[in-house]
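S.K.: I'd like to go over a predicted model; first the sequence, then the structure.
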Amino acid sequence: MNNYQSFSDDHHFRRVGATEPIQLQPEEPAVTQWQVSAIADLVTHLMHLVGIPKGRPAIIAVDGRGGSGKTTLTTALATAVPGAQAFHLDDLIWNEPLYDWDQLYVDTLTQLRQAGCLDLVPDKWREHGREGSIRVPAGSPLVVVEGTGAGLRAVSDLIDAHVWVQTCDDVAERRGIRRDIAEGVNGDAEESVRFWHWWMAGERLFFAKDRPWRRADVIVSGDAPAGVEPGEIAWTPGPLLPR
């Protein structure tokens, strides 16, 4: 029995218009109106979608462009469900070629679904001397996988719900560069900007082909429009299809 109740069609959300204009890649339709609710209401909706799988955790993929707000959303979702685990795709694909890791991701989710847990040392970790492992303890009720490409087409049958975080390109770029400079992960400021532009070029090609928003169960605004208060979130049921 699923303890999470779905929202009926007449559930009353507050509605707000999208921030205009929003710059997205040509293939992605922009959401024009959002429904606003407490974050807990979004969690309830998602948990109703995923149900309670037998012998394994439910798996929610949180996808979006770099700097879109995926990690912030993932933290909120994982915090709201006791025992939930956040799985950062960047850890799994660390040092893998850009967008050439489909099979690794498929194999990892397959293992998680079959075993109900995970204790994985990726090959690249061994090659480069990275210590530790990627762990999902047995009995975890939910795994939230976040990362650019987390909801790619190849894993459609391996995830239970798919969230696409829609954020303006300019906003995502500013966030990503600011974060990378602060963390010092890609060199100095000039190197961080150069890396980000290289990353975004590959990201745009990937999303133009994969178009994850067409499969998403929920679309979340990664840049809250006017009228969204602290503790609230703007979202809408997916998918996003061409008009």
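M.R.: That came in fine, so what should we check first?

S.K.: hey, let's count contacts and neighbours off CA atoms from now on
M.R.: Fine.

S.K.: Tell me which helix or strand comes right after the top helix by length along the chain.
M.R.: For the chain, the helix that runs over the most residues, judged by DSSP state H, is helix 189-210. The helix or strand immediately downstream of helix 189-210 is strand 218-221, counting by DSSP states H and E.

S.K.: Tell me the helices and strands packed up against that following strand.
M.R.: strand 161-166, strand 232-237 (3 or more Cα pairs under 8 Å, 6 or more residues apart in numbering; DSSP states H and E).

S.K.: so the first one versus strand 232-237, what angle?
M.R.: Counting by axes from the mean of the first three to the mean of the last three Cα atoms, to 10 degrees, strand 161-166 lies at 110 degrees to strand 232-237.

S.K.: Please name every helix or strand in contact with strand 161-166.
M.R.: helix 39-50, strand 58-64, strand 218-221.

S.K.: Adding distance to T148, write the helices and strands packed on strand 218-221 out as JSON lines.
M.R.: What follows is the helices and strands packed on strand 218-221, written out as JSON lines (distance: least, Cα to Cα, whole Å):
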{"stretch": "strand 161-166", "distance to T148": "10"}
{"stretch": "strand 232-237", "distance to T148": "19"}
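
S.K.: Could you check how far the most centrally placed residue in the chain is from A86?
M.R.: Nearest to the geometric centre of the chain sits V62, at 1.8 Å (Cα atoms, centre = their mean). Relative to A86, V62 is positioned 10 Å away (Cα to Cα, to the nearest Å).

S.K.: Is the spatially closest residue to Q85 that is not a sequence neighbour in a helix, a strand, or coil?
M.R.: In space, and not counting its chain neighbours, Q85 is closest to V143: 4.8 Å by Cα to Cα, 6 or more residues apart in numbering. Three-state assignment for V143 (DSSP: H, G, I helix; E, B strand; the rest coil): strand.

S.K.: Is there a neighbour count for Y99? I'd like the number.
M.R.: 13 (other Cα atoms under 10 Å).

S.K.: now V36
M.R.: Neighbour tally, V36, other Cα under 10 Å: 24.

S.K.: Are we agreed that it is in a strand?
M.R.: Yes. Counting by three-state DSSP, V36 is found in a strand.

S.K.: Distance of it relative to T72?
M.R.: 17 Å.

S.K.: Pull the residues that contact stretch 64-76.
M.R.: 39, 62-63, 86, 144-149, 164-168, 171-176, 200, 203, 222-223 (Cα atoms under 8 Å, 6 or more residues apart in numbering).

S.K.: try it against this one:
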Amino acid sequence: MRHLHDLHDLPASHDLPGLAARLRALPPSCGPVRLVAVDGHAGSGKSTFAARLAEAAGGAAAGPGARPGPAAGPGPAGAAQGPGPGPAHGTGSGPGPAPAPAPVLHLDDLASHEELFDWTGRLCEEVISPLSAGRSARYHPYDWNLRRFLEPRTLPAAPLVLVEGVGAGRRALRPRLAALLWMERGAEESWARGRRRDGPAQAAFWDGWTPAESRHFAADPSRPYADLLVCESGAGYTWRGALTGTIG
């Protein structure tokens, strides 16, 4: 495990396609899959970063000179969000279709009003177990408006799969991770951003969420185990750290 002061001693980088290529080059961590977690406080920008990294990973899969497509923003607060499409396959000669982004699993799809953080068993059964066997996962996304789980959705066992959400780097999941990325924004600032994003209608939800998140990270912190600390920088990102393929 790297120590946080070691991460800050390393030079910052901002090459998102280069980061995606490095992640794809890591040893598989969950069967044939390189499972990469994007963790951080609610409102810290995880969904947006994961979407941009997923797009960059599609370009990285195409090799040098590829240009990733436009980044996808996060879905509406509380809405069930699906993973990206599966990996693209070559068709022989010619450029062929553009490579697909890396699939993204949003942990908001596995949590619920009754189980904000108690979703480890569901994640392991519906996602980790099939991916580790090289099979596509089928999980039931939660609809935060209807307050119920929906019909199953498929997550392919692609070479690189991103899992983003609060607690993505939790203790139970780290042995299956190829890398853990932490969005480096403080809790209070992140929560304020989230409240502005979701508006007054979600104020009561945030009032319950913030103490629950604090309790989770006090008992099961992710940041000390991060391979990279990611910061927003203008219209892009910078990060510090090193990808070793092992997480303490």
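M.R.: Looks like it came in fine. All values derive from a computational prediction rather than experimental measurement.

S.K.: ok, back up a step: could the helices and strands packed on strand 161-166 of the first structure go into a markdown table alongside distance to R113 of the first structure?
M.R.: Formatted as a markdown table, those follow (distance: least, Cα to Cα, whole Å):
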| stretch | distance to R113 of the first structure |
| --- | --- |
| helix 39-50 | 13 |
| strand 58-64 | 9 |
| strand 218-221 | 22 |
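
S.K.: between those, which one is nearest to E131 of the first structure?
M.R.: strand 58-64 (25.4 Å; Cα to Cα).

S.K.: Map the residue nearest to Q85 of the first structure onto the second structure.
M.R.: For V143 of the first structure, the aligned position in the second structure is occupied by V161, per TM-score structural alignment.

S.K.: and its match, what does it touch?
M.R.: Per Cα under 8 Å, 6+ apart, neighbours of V161 of the second structure: V33, R34, L35, V36, A102, P103, V104, L105.

S.K.: so which of those comes closest to A61 of the second structure?
M.R.: Nearest to A61 of the second structure among the contacts of V161 of the second structure, counting by Cα to Cα, is A102 at 9.2 Å.

S.K.: one step back: identify the residue of the second structure aligned to the residue nearest to the centre of the first structure.
M.R.: V62 of the first structure maps onto V38 in the second structure, by TM-score structural alignment.

S.K.: surely its match meets L177?
M.R.: No. The criterion here is Cα atoms under 8 Å, and V38 of the second structure misses it with L177 at 10.5 Å.

S.K.: returning to that earlier point: restricted to buried residues, select the contacts of V161 of the second structure in ChimeraX.
M.R.: For the buried members of the contacts of V161 of the second structure, the matching ChimeraX selection, counting by 16 or more other Cα atoms under 10 Å, is:
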select :33,34,35,36,102,103,104,105
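
S.K.: In TSV: the contacts of V161 of the second structure, plus distance to Y139 of the second structure.
M.R.: Output for these, formatted as TSV (distance: Cα to Cα, whole Å):
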residue	distance to Y139 of the second structure
V33	17
R34	19
L35	16
V36	18
A102	17
P103	14
V104	13
L105	10
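
S.K.: Of the contacts of V161 of the second structure, which ones are shared with the first structure?
M.R.: Retained contacts for those in the first structure, judged by both residues aligned by TM-score structural alignment, their matches' Cα atoms under 8 Å, are V33, R34, L35, V36, A102, P103, V104, L105.

S.K.: Look at the last one and tell me its secondary structure.
M.R.: Same thing as L105 of the second structure. strand.

S.K.: Translate it into the numbering of the first structure.
M.R.: Using TM-score structural alignment, L105 of the second structure sits opposite F87 in the first structure.

S.K.: excluding its backbone neighbours, what's nearest that match?
M.R.: V145 (4.6 Å).

S.K.: wait, the one you found sits on I59?
M.R.: Yes. Look at V145 of the first structure against I59 with Cα under 8 Å: they come within range, at 7.2 Å.

S.K.: list the residues that contact both of the two?
M.R.: Shared contacts of V145 of the first structure and I59, counting by Cα under 8 Å, 6+ apart, come down to nothing at all.

S.K.: Look up how far W144 of the second structure lies from the match of V62 of the first structure.
M.R.: From V38 of the second structure to W144 of the second structure the distance is 21 Å (Cα to Cα).

S.K.: what do you get for D15 of the second structure?
M.R.: D15 of the second structure sits 35 Å away from W144 of the second structure, taking Cα to Cα as the criterion.

S.K.: Name all residues that make contact with R170 of the second structure.
M.R.: Here R170 of the second structure is in contact with D220, P221, S222 (Cα under 8 Å, 6+ apart).

S.K.: Could you find the counterpart of A154 of the first structure in the second structure?
M.R.: Match for A154 of the first structure (TM-score structural alignment): A172.

S.K.: check contacts around its match.
M.R.: Taking Cα under 8 Å, 6+ apart as the test, what A172 of the second structure contacts is T120.

S.K.: How about R153 of the first structure?
M.R.: D210, P212 are the contacts of R153 of the first structure under Cα under 8 Å, 6+ apart.

S.K.: Under the alignment, what does V121 of the first structure map to in the second structure?
M.R.: Aligned partner of V121 of the first structure by TM-score structural alignment: H140.

S.K.: Now do the SS call for the match of A154 of the first structure.
M.R.: coil.

S.K.: Please tell me how far it sits from W119 of the second structure.
M.R.: Distance from A172 of the second structure to W119 of the second structure, by Cα to Cα: 11 Å.

S.K.: cool, and V230 of the second structure?
M.R.: From V230 of the second structure to W119 of the second structure the distance is 25 Å (Cα to Cα).

S.K.: neighbour count winner among the two?
M.R.: Ranked by neighbour count (other Cα under 10 Å), V230 of the second structure and W119 place V230 first, with 26 against 16.

S.K.: Enumerate every residue touching the more buried one.
M.R.: L181, W182, M183, E184, Y237, T238, W239, R240.

S.K.: For PyMOL, what selects the buried ones among those?
M.R.: A single PyMOL command selects the buried members of the contacts of V230 of the second structure (16+ other Cα under 10 Å):
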select buried, resi 181+182+183+184+238+239+240
